[in-house]
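Trainee: when you get a sec, could you give me coordinates for this:
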Amino acid sequence: MRARTRVIAVVGPTGVGKTDVAEQLALGLRGEIVTADSMQVYRGMDIGTAKRPPEERRVPHHCIDLVGPGEPYSAALYQSDARSAIDDIAARGGTPIVCGGTGLYLRAALDDWAFPPGAAATPERARFEALAEELGPVGVHGLLAETDPEAAALIHPNNVRRVIRALEMSASGTLYSEQARRFAQRVGVYDTTILGLDAARPALYERIEARVDRMMEDGLLAEVEGLLAAGYRDALTAAAAIGYKELVPVIEDGADVDEAVAAIKQATRRYAKRQLGWFRADPRVRWLDVTALTPRDAASQGYALVES
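Mentor: The predicted structure is shown next:
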């Protein structure tokens, strides 16, 4: 029974030290890590995603390197992969420790949220996309208001992609509004304790900047160059590909590398703020300030919070 499976989640902003603390916890709890990072699922995107090298992992890590950079992947697919890993770890007597900063992936794995069919492109989606072209944003939003008024109230007409998704869900028999209510309820499928790590802003931003500098020293530019040569330009310039999209112009157009690095740091700081906003909204998170703590001390205090 999943409801009896004990899971620990370690969440927080990028650069705060989640992996170090998760590994320390895993060492003391016969645990294994299930990574919840929407970029670490891609093979070959290693340095820019701060993926821990295999030789440095002190416990097994799951849900890393699942697909190539050009392959589609979604929260629905992650839900299946993550739960398989969690269930397998628990079945072997271990403690699953879900660790990451992609809030949607964490909730997909840990909360009672069913994804409707149609994660990939479907004829229905193509039909609604054609209607959106024909009717425009307001017209296609009016169609949604007829089939799922609550969803129409939740989604702005200019968010055409989400309007189309809601229409597609309605056509498949699942209302977007029902899913939204379920998502807001925060009902777990496991016996989960969520440990949130935070740090004072100057300290967090200093860690972020130092990590970006390390990435560059470790060969991030060469990693981006290799991925471009392999034909993965679209994956590298996606909005979520912080650390990659900023370096593409350096390689292709001779843009200034120092300006690109500064842009990576700025984008990462902004991403950290968004992550904190997401996790702060979850009342289940038990927060620990790790500003002045070593990973070992943070794990010790985190364990006390988890057990309290």
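
Trainee: for the rest of this, base every contact and every neighbour count on C-alpha atoms.
Mentor: Will do.

Trainee: these two touch, right, residue 64 and residue 44?
Mentor: No. Using C-alpha atoms under 8 Å, residue 64 is not in contact with residue 44, being 10.5 Å away.

Trainee: ranges for the strands of the protein?
Mentor: Ranges of strands in the chain, per DSSP state E, are 6-11, 31-35, 61-62, 95-99, 191-198, 285-289.

Trainee: what's in contact with the longest one?
Mentor: Outside strand 191-198, the residues within contact range by C-alpha atoms under 8 Å, 6 or more residues apart in numbering are 2-13, 16-18, 110, 204, 279, 284-291, 302, 305-306.

Trainee: which of those residues count as buried?
Mentor: Among those, the ones that count as buried by 16 or more other C-alpha atoms under 10 Å are 5-13, 16-18, 110, 204, 279, 285-288, 290-291, 302, 306.

Trainee: list the contacts of the closest residue to residue 51 other than its chain neighbours.
Mentor: In space, and not counting its chain neighbours, residue 51 is closest to residue 40: 6.4 Å by C-alpha to C-alpha, 6 or more residues apart in numbering. Neighbouring residues of residue 40 by C-alpha under 8 Å, 6+ apart: 46, 49, 51, 63, 64, 65.

Trainee: kindly report the same for residue 29.
Mentor: Contacts here follow C-alpha under 8 Å, 6+ apart; on that basis residue 29 touches 94, 95.

Trainee: switch to 7 Å and redo it
Mentor: Neighbouring residues of residue 29 by C-alpha atoms under 7 Å, 6 or more residues apart in numbering: residue 95.

Trainee: relative to residue 273, how far out is it?
Mentor: Residue 29 is 31 Å from residue 273, where distance means C-alpha to C-alpha, to the nearest Å.

Trainee: with residue 214 instead?
Mentor: 21 Å.

Trainee: for comparison, sequence B:
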Amino acid sequence: MTGPVVAVVGPTAVGKSAVADALAERWGSAVISADAMQVYRGMDIGTAKMPVEERHAPLLLVDIIEPDEAYSAALFQRDARQQIDQLQAAGKIPVLCGGTGLYIMAALDDMRFPSGEIEGDARRRYERFAEEHGPDALYELLNRRDPESAQSIHPHNVRRVIRALEMLDEGVSYAEQRKGFSTPKPVYSAHIFALTMERSRLYGRIDARVDAMVRDGLVEEVERLLERGAGPALTARQAIGYKEIIDYLNGACSLDEAIELIKMRSRRYAKRQLSWFRRDDRITWLDMDSLDIEGAVDAIEREVRC
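Mentor: Got it, this is the predicted structure:
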């Protein structure tokens, strides 16, 4: 086990990116994004990527693939560890930042993923099924074959539903594999900090962020993705904010209804993120109701340096 790695995690809109950026700037290091959607080019507004002009430290593993390319926790593990090792070799403390709990664990812990082709025949078959019959029918297929796994996956997380079906074809249950992740075996000397705040304040920040996304051009961003061929089984369809705007553009709802759905689903996602991170007793929680960005950076630095 080598030098320390710091991870800044927590629910959406809690302020992770600003804290991680300030921390990496202070240490002369870089931030490694651990966000399952920020890896995609062209998905900027809806994924709340920190604008280039606001970054004070390098931000790694954003904009690395196209929205119609396959990506996974296994690929993130490979890419994140490569960045961590390079930063540590340069004498720097890597700063992971994100709310995708599986990606954080994949980078930091001894997590083994099933073998299989990224774009095999089974995956293409399930993607065609989703395009022809819709995400709900795909989810019902998983629910009939493996209800325990289905209960642990959001119905509109098409890529994860497809992966669970692929794993069943390989003789592996997604739910059973997940149980094996419950006792982490660290690969790095990790310090994990989760940001939190009073629930109503967090929900207010989520709602305000969604309103700002729409003002900043979320609808136009989704239109550009559709022009590039983003279909029902592709990543843009799964991300909160994109699916709802696609439905609006297709006439399935009004813009106001789409915005309210984005807010509601973002709040639910924040609850799931908090539940995920609360399972990990390695995490140090930082209350952002009583800390500003500098105060959070100071608290992290004290813990890591001691």
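
Trainee: TM-score for this pair?
Mentor: Put the two chains on top of each other and the TM-score (TM-score structural alignment, normalised by the length of the second structure) is 0.83; 285 aligned residues with a C-alpha RMSD of 3.1 Å.

Trainee: quick one on the thing from earlier: including distance to residue 143 of the first structure, could the strands of the first structure go into TSV?
Mentor: Shown next, in TSV, are the strands of the first structure (distance: least, C-alpha to C-alpha, whole Å):
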stretch	distance to residue 143 of the first structure
strand 6-11	39
strand 31-35	39
strand 61-62	42
strand 95-99	40
strand 191-198	40
strand 285-289	39
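
Trainee: residue 119 of the first structure: which of these is closest?
Mentor: Closest to residue 119 of the first structure of the strands of the first structure, according to C-alpha to C-alpha: strand 31-35, at 21.2 Å.

Trainee: between that closest one and strand 95-99, how big is the angle?
Mentor: 30 degrees (axes from the mean of the first three to the mean of the last three C-alpha atoms, to 10 degrees).

Trainee: residue 215 of the second structure -> the first structure?
Mentor: Using TM-score structural alignment, the partner of residue 215 of the second structure in the first structure is residue 217.

Trainee: do the same with residue 73 of the second structure
Mentor: By TM-score structural alignment, residue 73 of the second structure lines up with residue 75.

Trainee: got the contact list for that match?
Mentor: Contacts for residue 75 of the first structure (C-alpha under 7 Å, 6+ apart) come out as 104, 105, 108.

Trainee: how about the last one, nearest residue that isn't a chain neighbour?
Mentor: The shortest distance from residue 108 of the first structure to any residue other than its chain neighbours is 5.2 Å, reached at residue 79 (C-alpha to C-alpha, 6+ apart).

Trainee: gap between the one you found and residue 45 of the first structure?
Mentor: On the measure of C-alpha to C-alpha, residue 79 of the first structure and residue 45 of the first structure end up 21 Å apart.

Trainee: ditto for residue 134 of the first structure
Mentor: 39 Å.

Trainee: and the two? Which one has more around it.
Mentor: Set residue 134 of the first structure next to residue 45 and count neighbours by other C-alpha atoms under 10 Å: residue 45 wins out with 22 against 11.

Trainee: average gap between stretch 76-85 of the first structure and the second structure?
Mentor: Superposed on the second structure, stretch 76-85 of the first structure shows a mean distance to its aligned partners of 0.7 Å (mean C-alpha distance after the TM-score superposition for the first structure).

Trainee: could you report the neighbour count for residue 184 of the first structure?
Mentor: Neighbours of residue 184 of the first structure (other C-alpha under 10 Å): 11.

Trainee: tell me the counterpart of it in the second structure.
Mentor: By TM-score structural alignment, residue 184 of the first structure lines up with residue 182.

Trainee: roughly how far does that match sit from residue 276 of the second structure?
Mentor: For residue 182 of the second structure relative to residue 276 of the second structure (C-alpha to C-alpha), the value is 11 Å.

Trainee: which residue numbers in the first structure does the longest helix seen in the second structure align to?
Mentor: Longest helix in the second structure by number of residues (criterion: DSSP state H): helix 255-278. Residues 257-280 of the first structure are the counterpart of helix 255-278 of the second structure, counting by TM-score structural alignment.

Trainee: what's in contact with the matching stretch?
Mentor: The set of residues external to stretch 257-280 of the first structure that reach it, using C-alpha under 7 Å, 6+ apart, is 12-14, 101, 103, 205, 208-209, 212, 242-243, 246-247, 250.

Trainee: reformat these as JSON lines; add distance to residue 189 of the first structure.
Mentor: As requested, these are arranged in JSON lines below (distance: C-alpha to C-alpha, whole Å):
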{"residue": "12", "distance to residue 189 of the first structure": "21"}
{"residue": "13", "distance to residue 189 of the first structure": "24"}
{"residue": "14", "distance to residue 189 of the first structure": "26"}
{"residue": "101", "distance to residue 189 of the first structure": "19"}
{"residue": "103", "distance to residue 189 of the first structure": "16"}
{"residue": "205", "distance to residue 189 of the first structure": "34"}
{"residue": "208", "distance to residue 189 of the first structure": "33"}
{"residue": "209", "distance to residue 189 of the first structure": "37"}
{"residue": "212", "distance to residue 189 of the first structure": "36"}
{"residue": "242", "distance to residue 189 of the first structure": "31"}
{"residue": "243", "distance to residue 189 of the first structure": "34"}
{"residue": "246", "distance to residue 189 of the first structure": "38"}
{"residue": "247", "distance to residue 189 of the first structure": "40"}
{"residue": "250", "distance to residue 189 of the first structure": "45"}
